[in-house]
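Peer 1: What shape does this take:
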Amino acid sequence: MTSSHLGLSAIVTGGNSGIGRATAAKLMTEGAKVLVVDVQPEPSWTAEHLRYYQADVAAEGSPAGIVACAIDHFGHLDFLINNAGMVGGSEVENMADDVWDRILDVNLKAVFKLSRAAIPHLKNSSRGRIVNIGSIMSRLAGPGMGAYTTSKHAVAGLTKTLALELGAFGITANYILPGAIVTGITGPAIAADPGFTEFWTQKSAIGRLGQPEDIANAINFLLTAEAAFITAHGLAVDGGVMVNP
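Peer 2: Presented below is the predicted three-dimensional model:
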């Protein structure tokens, strides 16, 4: 274990699997204590410096409860990683209101509400950081992905606003734009359609799909003291997909 984050604490939403789990694990190897938040009733893994909080991030009262839990366990909060998210929907013409609302609630409103709840505590940190998970769809678009794309564009705008509002307190806010990453969300598509892997591998300059650890490493960097002058930035971790349309 190294000590880049020794004595610091983090909230990681959607931390029971995929990118969130890889991120929480990475932060703990760097010395952080982590509150993992997930909708699943039980944690899928344990670690010495891990605490688990079961919650739907979009549920009423969840953001305040999540932050209160972190403060109760750790006494302070330094990092907020808004990773929880969902995909789905249909073409706009056929989009049901409840599907649209649910995607925006999880992908956008929960990010706003958790950030709002965390800010008073981040202001007390010597290294306050917010990292939100956007998507390459924060810059692109695709048919049948209207709600998801809208939510991720909005996350980019929210993050930039947070950066401007919080910079005077030494807090940075950035967002990650993952490309095609092997997670529980993409797993069914990979299993069902061999063309999925082929398509994204061919678009990637690196020639492979991304792994959760690729995203976790990028998030970890943005949390370090060395990244103190990086804020309002969208960091693409996509293997070069966006330059190869």
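Peer 1: going forward, measure contacts between C-alpha atoms and count neighbours the same way
Peer 2: Fine.
Peer 1: need the contact list for residue 151.
Peer 2: 103, 104, 107, 108 (Cα atoms under 8 Å, 6 or more residues apart in numbering).
Peer 1: Any chance of JSON lines for those, columns neighbour count, secondary structure and distance to residue 234?
Peer 2: Output for the contacts of residue 151, formatted as JSON lines (neighbours: other Cα atoms under 10 Å; DSSP: H, G, I helix; E, B strand; the rest coil; distance: Cα to Cα, whole Å):
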{"residue": "103", "neighbour count": "22", "secondary structure": "helix", "distance to residue 234": "21"}
{"residue": "104", "neighbour count": "23", "secondary structure": "helix", "distance to residue 234": "20"}
{"residue": "107", "neighbour count": "29", "secondary structure": "helix", "distance to residue 234": "16"}
{"residue": "108", "neighbour count": "26", "secondary structure": "helix", "distance to residue 234": "16"}
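Peer 1: Reformat these as TSV; add distance to residue 17.
Peer 2: Compiled in TSV, those are given as follows (distance: Cα to Cα, whole Å):
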residue	distance to residue 17
103	19
104	21
107	17
108	20
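Peer 1: One more, so I can put them side by side:
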Amino acid sequence: MKIVIIGGTGLIGSKLVAKLGEHGHEAVAAAPNTGVNTLTGEGLAEAMKGTDVVIDVSNSPSFEDAAVLEFFTTSTGNLLAAEKEAGVGHHVALSVVGTGRRPDIGYFAAKLAQEKLIRESGIPYSIVHATQFFEFGQRIADGATTGGEVHIAPVAFQPIAGDDVARNVGRTAAGTPLNGAIEIAGPKRCRMDEFFRGALAAWGDPREVVTDPHARYFGAELTELDLVPGDGAVLGETTYEDWLKTA
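Peer 2: The predicted structure follows:
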């Protein structure tokens, strides 16, 4: 199959290109630096020619509420229109666990708007809701730092390795459209504050992790199950400890 990966030069996209290629698919990386821009529409029509499946793992360069909403609605709208014109048979999108539970979080609201466009497009689709990636741990810790302390809420947390995300998204893309969503997560559930306490120690980072029920994540306070999947989620194979050995 010809599979076009939007955001194909990024963290998950590059892994997808490699994994799908290993399985005999024609995996095409599509991103602004390869001449495909979903915001402007540049290169989209050409990229869609002969395409069987489109995987969208692109992300907004800004996480500010208005900017991220504009990115996902504009990009997805242009992409779906090009897919429809070309007769693409399966649209796969990577989203976030918890979008439906916390639409008051700006980033989640933007992903929810993206999902609505996909569901209403008429194109067969699959949505993969993933938990936070191990690879973004440092970014999350930095965003939670105040005065040299990392303030983290004591809520459930179940992050996943990028390789496991790519593996599951690739399997979904190669299969029959779900016309629905699945959830994927890491193999271990823990408390978010405890995870970061252990992670910073493993990094040799001297910052103190402070357990703070009022700590904010994307600008909002979290409740216990906001970031973790429900029953039936597909679990990754890689623990954080094993991931650290190769990171």
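Peer 1: Could you get me the TM-score between them?
Peer 2: Scored against TM-score structural alignment, normalised by the length of structure 1, the superposed chains reach a TM-score of 0.64; 186 aligned residues with a Cα RMSD of 3.0 Å.
Peer 1: with the contacts of residue 151 of structure 1 in mind, which one is nearest to residue 84 of structure 1?
Peer 2: For the contacts of residue 151 of structure 1, the residue nearest residue 84 of structure 1 by Cα to Cα is residue 107; the value is 7.1 Å.
Peer 1: tell me, which helix in structure 1 spans the most residues?
Peer 2: helix 146-166 (DSSP state H).
Peer 1: Run through who's touching the helix or strand following that helix.
Peer 2: Proceeding N to C from helix 146-166 of structure 1, the next assigned helix or strand is strand 172-178, under DSSP states H and E. By Cα under 8 Å, 6+ apart, the list of residues contacting strand 172-178 of structure 1 from outside reads 128-138, 155-156, 159-160, 162-163, 166, 215, 218-219, 222, 228-238.
Peer 1: Just give me the residue right at the centre of structure 1.
Peer 2: In structure 1, the C-alpha nearest the mean C-alpha coordinate belongs to residue 83, at 2.3 Å (Cα atoms, centre = their mean).
Peer 1: Tell me who's in contact with that one.
Peer 2: Here residue 83 of structure 1 is in contact with 12, 13, 14, 15, 19, 20, 132, 133 (Cα under 8 Å, 6+ apart).
Peer 1: What's the match for residue 211 of structure 2 in structure 1?
Peer 2: In structure 1, no residue is matched to residue 211 of structure 2 (TM-score structural alignment).
Peer 1: and if you look at residue 74 of structure 2?
Peer 2: In structure 1, residue 74 of structure 2 lands on residue 109 (TM-score structural alignment).
Peer 1: Equivalent analysis for residue 166 of structure 2, please.
Peer 2: Residue 166 of structure 2 maps onto residue 216 of structure 1 when the alignment is built from TM-score structural alignment.
Peer 1: What's the local residue count around its match?
Peer 2: The local packing of residue 216 of structure 1 (other Cα atoms under 10 Å) involves 21 other residues.
Peer 1: What sits closest to it if chain neighbours are left out?
Peer 2: Nearest residue to residue 216 of structure 1, sequence neighbours excluded (Cα to Cα, 6 or more residues apart in numbering): residue 23, at 4.3 Å.
Peer 1: mind checking what the one you found lines up with in structure 2?
Peer 2: Per TM-score structural alignment, residue 23 of structure 1 is aligned with residue 16.
Peer 1: Its match should be in a helix, yeah?
Peer 2: Yes. Counting by DSSP: H, G, I helix; E, B strand; the rest coil, residue 16 of structure 2 is part of a helix.
Peer 1: circling back: near the match of residue 74 of structure 2, how many other residues are there?
Peer 2: By the measure other Cα under 10 Å, the count of residues near residue 109 of structure 1 is 19.
Peer 1: again, but for residue 59 of structure 2
Peer 2: Around residue 59 of structure 2 there are 17 residues (other Cα under 10 Å).
Peer 1: dump the residue contacts of residue 66 of structure 2.
Peer 2: residue 106.
Peer 1: what secondary structure does it sit in?
Peer 2: helix.
Peer 1: where's it relative to residue 131 of structure 2, distance?
Peer 2: For residue 66 of structure 2, the distance to residue 131 of structure 2 equals 23 Å [Cα to Cα, to the nearest Å].
Peer 1: ok so the match of residue 74 of structure 2 is a helix residue?
Peer 2: Yes. Assessed with three-state DSSP, residue 109 of structure 1 lies in a helix.
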